[in-house]
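Trainee: could you look at this predicted model? Sequence included:
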Amino acid sequence: MSINPMLYETQFFGFTPQTCMLRIYIAFQDYLFEVMVAVEKVILKKVGSIPDCNMSAVQVRSSTETFLRFMRERFNRLFVKMEQVLLQLVLRIPPNILLPEDRSHRKYPQSREEFCLLQQEVGQLQLRYKAELGAKHALLAELEVQKVVQAQLRKTLLWFDGLGDARGTLGLGEMMAFLTQHSGRLRSITEDITQKSKKVMAQ
């Protein structure tokens, strides 16, 4: 039997050509044995019907086994030639033939090194995507916090505006100095939060 692995043929057929040949060989051997058993029964029946025949069943069995060995030797020689023909011509895929799932390799003949580099690049892109996704989630969480702070700042500004109306002209100078000092700061914080919110939403 051939020891060539014939991997491409195995991929195409779904079984190894050597296994196919082995099954054919066993099937022929079994059939030859069954034929010889049937022939032996016929011979024994004929011998039993011949008067004064001195041939015993043991002699018939010995002759049958001798003939079976002769036939097996001839069959083994014939099978070697048949195996060569089947493995080289029938069960072999020519080197210029590609399976449908392998045709992309002809169109994109990257080497193993190029494939490894592509795999590394894909891995790096996946890591960058995960990092950016995590940063976006963090920014969105910060945006939610900033919305709450912004709402509180707006309430504070409204309170300052209402405070001026309630105090009237009494202590107006002190109130205006206080408002000027803190209101501008609060407005700059509010604008900063608004800008950050726009950047987060744009991502």
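Mentor: Cool, the structure landed.

Trainee: use CA for all of it now, contacts and neighbours both
Mentor: Noted.

Trainee: give me the distance from the top helix by length along the chain to the chain's centre.
Mentor: Counting residues, the longest helix found in the chain (DSSP state H) is helix 112-167. Counting by Cα atoms, centre = their mean, to the nearest Å, helix 112-167 is centred 36 Å from the centre of its parent chain.

Trainee: second one coming, line it up with the first:
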Amino acid sequence: MSVDPMAYEAQFFGFTPQTCMLRVYIAFQDYLFEVMLVVEGVMLKKLDGIPGCKISPSRIRKCTEKFLLFMKEHFDKLFTTMEEVLLQLVLNIPKNVVLPEDRVQEQHRYSQEEFQALQDEVQQLQQQCRAEAAMEQALRAELEEQKVVQAELEKILQCFDGLENICREHGAGNFKESFALLTQSCKKLQDVLKDVEEKSKKIELYDQLM
């Protein structure tokens, strides 16, 4: 079999020419074996019809195998010649022929430097795409956090609305004003509590000294 990979022919035909020739060889060889078995069977039937025939079936088998080996040797020689003809004339694409899908490369040739520049540009674009994907993921995460915060704020606003309705029902006036007064009262209470705690500490210190 040929050792030439014939990659261009494989691109055109959709199969390697060597594979095609191998299948043809196997098909012919199998057919030769089948024919020899048929011939052997016919010879055995003929011998059974001859009275007093001293030729045994085992001898017929040896003769069949010997003839098969002879035929196979000649067939291999013939097939080698046929393979050379088919691979060179039938399944071979001349060097000056360009397939339609490769004509673009013939029309637009580029140097090694240009190819390297294209590769560098592709790598830069890939890095930009990865950076944009990471940024998009971060923005999505931040958006989810904002949705959670917005939901909590809506709950707080609903709570304030409920308190304001309660204040109106009990005649407390504007909730915002009431809340401001409540805040001032709490601040005053905290100041008073702080003053009481300081005076309590002074009294305790005085008692200890006494």
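Mentor: Perfect, thanks for sending it. Quick caveat, the model's predicted, so the values are computed rather than measured.

Trainee: quick TM-score on the pair, please.
Mentor: Scored against TM-score structural alignment, normalised by the length of the first structure, the superposed chains reach a TM-score of 0.60; 134 aligned residues with a Cα RMSD of 2.4 Å.

Trainee: quick check: next helix or strand after the longest helix of the first structure?
Mentor: helix 172-202 (DSSP states H and E).

Trainee: that following helix to helix 112-167, inter-axis angle?
Mentor: Here the directions of helix 172-202 of the first structure and helix 112-167 differ by 160 degrees (axes from the mean of the first three to the mean of the last three Cα atoms, to 10 degrees).

Trainee: helix 172-202 of the first structure - contacts with which helices or strands?
Mentor: Where contact means 3 or more Cα pairs under 8 Å, 6 or more residues apart in numbering; DSSP states H and E, helix 172-202 of the first structure is packed against helix 112-167.

Trainee: tell me, how many residues neighbour residue 51 of the second structure?
Mentor: 7 (other Cα atoms under 10 Å).

Trainee: err, residue 100 of the first structure, not the other one
Mentor: If we define neighbours as other Cα under 10 Å, then residue 100 of the first structure has 8 of them.

Trainee: which residues touch residue 172 of the first structure?
Mentor: Taking Cα atoms under 8 Å, 6 or more residues apart in numbering as the criterion, residue 172 of the first structure is in contact with residue 164.

Trainee: likewise residue 57 of the first structure?
Mentor: Applying Cα under 8 Å, 6+ apart, the residues near residue 57 of the first structure are residue 44.

Trainee: any idea what it aligns with in the second structure?
Mentor: Using TM-score structural alignment as the criterion, residue 57 of the first structure maps onto residue 57 of the second structure.

Trainee: do residue 165 of the first structure as well
Mentor: Checking with TM-score structural alignment, residue 165 of the first structure has no match.

Trainee: tell me how far residue 165 of the first structure lies from residue 159 of the first structure.
Mentor: 10 Å (Cα to Cα, to the nearest Å).

Trainee: quick one: buried residues of stretch 50-67 of the second structure?
Mentor: Judged by neighbour count (16 or more other Cα atoms under 10 Å), stretch 50-67 of the second structure contains these buried residues: 60, 64, 65.

Trainee: which of the residues you listed sits closest to residue 209 of the second structure?
Mentor: Residue 209 of the second structure has its nearest neighbour among the buried residues of stretch 50-67 of the second structure in residue 65, at 130.2 Å by Cα to Cα.

Trainee: helix or strand for the closest one, which one?
Mentor: Following DSSP H and E, the helix or strand that holds residue 65 of the second structure is helix 57-85.

Trainee: after superposing, tell me the mean distance of that helix to the first structure.
Mentor: Its matched residues in the first structure lie on average 0.4 Å from helix 57-85 of the second structure after superposition (mean Cα distance after the TM-score superposition for the first structure).

Trainee: which element follows that helix toward the C-terminus?
Mentor: For helix 57-85 of the second structure, the succeeding helix or strand toward the C-terminus, using DSSP H and E, is helix 103-107.

Trainee: mean per-residue distance, that next one to the first structure?
Mentor: When the first structure is overlaid, helix 103-107 of the second structure sits 0.5 Å from its aligned residues on average, using mean Cα distance after the TM-score superposition for the first structure.

Trainee: what separates that helix from the chain centre, distance-wise?
Mentor: 30 Å.

Trainee: with stretch 178-198 of the first structure instead?
Mentor: For stretch 178-198 of the first structure - counting by Cα atoms, centre = their mean - the centre lies 55 Å from the chain centre.

Trainee: what stretch of the second structure does it fall on?
Mentor: Stretch 178-198 of the first structure lines up with nothing in the second structure when matched by TM-score structural alignment.

Trainee: counting neighbours, which bits of that stretch end up buried?
Mentor: In stretch 178-198 of the first structure, counting by 16+ other Cα under 10 Å, buried: 179, 183, 186, 190, 193, 194, 196, 197.

Trainee: just confirm the second one contacts residue 157, I think it does.
Mentor: Yes. In this structure, residue 183 of the first structure is within contact of residue 157 by Cα atoms under 8 Å, at 7.0 Å.

Trainee: and the residue lying closest to residue 80 of the first structure once chain neighbours are set aside, how close does it get to residue 78 of the first structure?
Mentor: Distances taken as Cα to Cα, 6 or more residues apart in numbering place residue 1 nearest to residue 80 of the first structure, at 7.8 Å, with adjacent residues excluded. According to Cα to Cα, residue 1 of the first structure and residue 78 of the first structure sit 13 Å apart.
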